[in-house]
Structure formats: C-alpha cells, structure tokens
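Visitor: Turn this into a structure:
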Amino acid sequence: MLKTFAAALTILSLTAVPVSADLSNKFGRASKKPVKTARAEMLPPPGYKGQWWTAPNRCEYSRAGRPGETVWYLIINTAHRKCDAYLVQRGFKDAY
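Guide: This next block holds a predicted model:
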C-alpha cells in the first residue's frame, strides 16, 4: 500500500503543471472594480465605535476589516430577506 502511494505521488509530482499564484492575467484583478460602499442610511453614524450595529431595516452586523477599512458583516442568525451580506463603510479596492 505504501509503495503504491509513493509511486502515485512520484508520478503526480513529475506530471504536475506549474502553479502560478498570480491569476490576474487570466481572471483580471479585483482592483479594477470600484468599491461598492453601502447606502449612508444603512451605516452607523460617524464616530460609532461599537462592535455591533443594528441597521434601520433591523439587520444586525458585526464590525470587521483590515486596518484602515471598516466592513460590517451580517450576523446570520438575525438575517431576513432585506439584509445585505455585508456593508462596506470604508474599503480597499482589492476586495469586495
């Protein structure tokens, strides 16, 4: 069994296609798309520091994001049909 596995692994490593981490030539970069920010009435007021936010449509969100950005992700167990999966308050062009 071990010899069969080793032989299969050897064949796979000899015939594998080289992997490229940059697929932007094939699929394009996300940064070409503008960042879609949420409607102002759905976002918390300026200066809001809390971890959770309940939007006017009664959808509840949790704050997340990399340093310098703020994204509010929907808390799934409070979701209903009118909830967006996330709200981008301040984002970078390489995601969303």
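
Visitor: CA only for contacts and neighbour counts going forward, please
Guide: Will do.

Visitor: what ranges do the helices span in this structure?
Guide: Listed in chain order, the helices of the chain (DSSP state H) span 2-15, 24-27.

Visitor: To check against the first, give me the structure of this:
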Amino acid sequence: MLALPALAIALSLATPADALFGQAKRKAQPAPPSSYQGQWYTTPDGCSYSRAKAPGYATMWVLIQNPHHIGQPPAGAHCATLLKQNG
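Guide: The predicted structure follows:
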C-alpha cells in the first residue's frame, strides 16, 4: 500500500496539476464593479457567476457550471472558477 502514496507524490512533482487533472488554462475574467447589485453576472465571453458574500469578507463570484436557469449555456473550460469583486 505504500506504493500508491509514493506514486501520487511522484506524479504531482513531475506533472503540473492542470495537466494531471485535465483542466484547461483559465484566463482572467472581468469582475463586475462594486456598484453592481445583481445576483448573477455574465462576462462578455459567456461565463456566468453567482454572487457569494459572507459577513466580514469581500464579495466573490462563483462560476455557475450549468446556468440554464438564467438562460446561459454551460461554462466553458476558459472560465475562471472564482472572481473577486472590483473596487
């Protein structure tokens, strides 16, 4: 059983995590300005996000994988997982 953890460590050192898990490189997405009050936000290139805000923390925008409820197509591999609020 010791071989499996050693193999996982060797793979993580030899291969970037993005390639290991088959994730595409994500580009920076424009976040809405701090004055934006909506629950959902869609970037110009079609990535849809939902507002998340906890008391004492900055507003974050979380990627919606399947935003059919707001009339948008599924998220592409180019979409960032999280956006930080501007301003």
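
Visitor: Once they're superposed, tell me the TM-score.
Guide: Here the TM-score for the pair of chains, by TM-score structural alignment, normalised by the length of structure 2, is 0.51; 51 aligned residues with a CA RMSD of 1.9 Å.

Visitor: Let me know which of the helices of structure 1 is tucked in deepest.
Guide: Mean neighbours per residue, mean count of other CA atoms under 10 Å, is largest over the helices of structure 1 for helix 2-15, with a mean of 10.

Visitor: Distance from the chain centre to that helix, please.
Guide: Taking CA atoms, centre = their mean, to the nearest Å, one finds helix 2-15 of structure 1 lying 36 Å from the centre of the chain it belongs to.

Visitor: Going by neighbour count, list what's buried in stretch 35-50 of structure 2.
Guide: By neighbour count on 16 or more other CA atoms under 10 Å, the buried set for stretch 35-50 of structure 2 is Trp40, Tyr41, Thr42, Cys47, Ser48, Tyr49, Ser50.

Visitor: still on that earlier bit, would you mind giving the helices of structure 1 as CSV with distance to Arg81 of structure 1 added?
Guide: Listed next are those as CSV, based on distance: least, CA to CA, whole Å:
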stretch, distance to Arg81 of structure 1
helix 2-15, 46
helix 24-27, 31
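
Visitor: Glu69 of structure 1 against Gln89, yeah?
Guide: Yes - counting by CA atoms under 8 Å, Gln89 is a contact partner of Glu69 of structure 1 at 7.4 Å.
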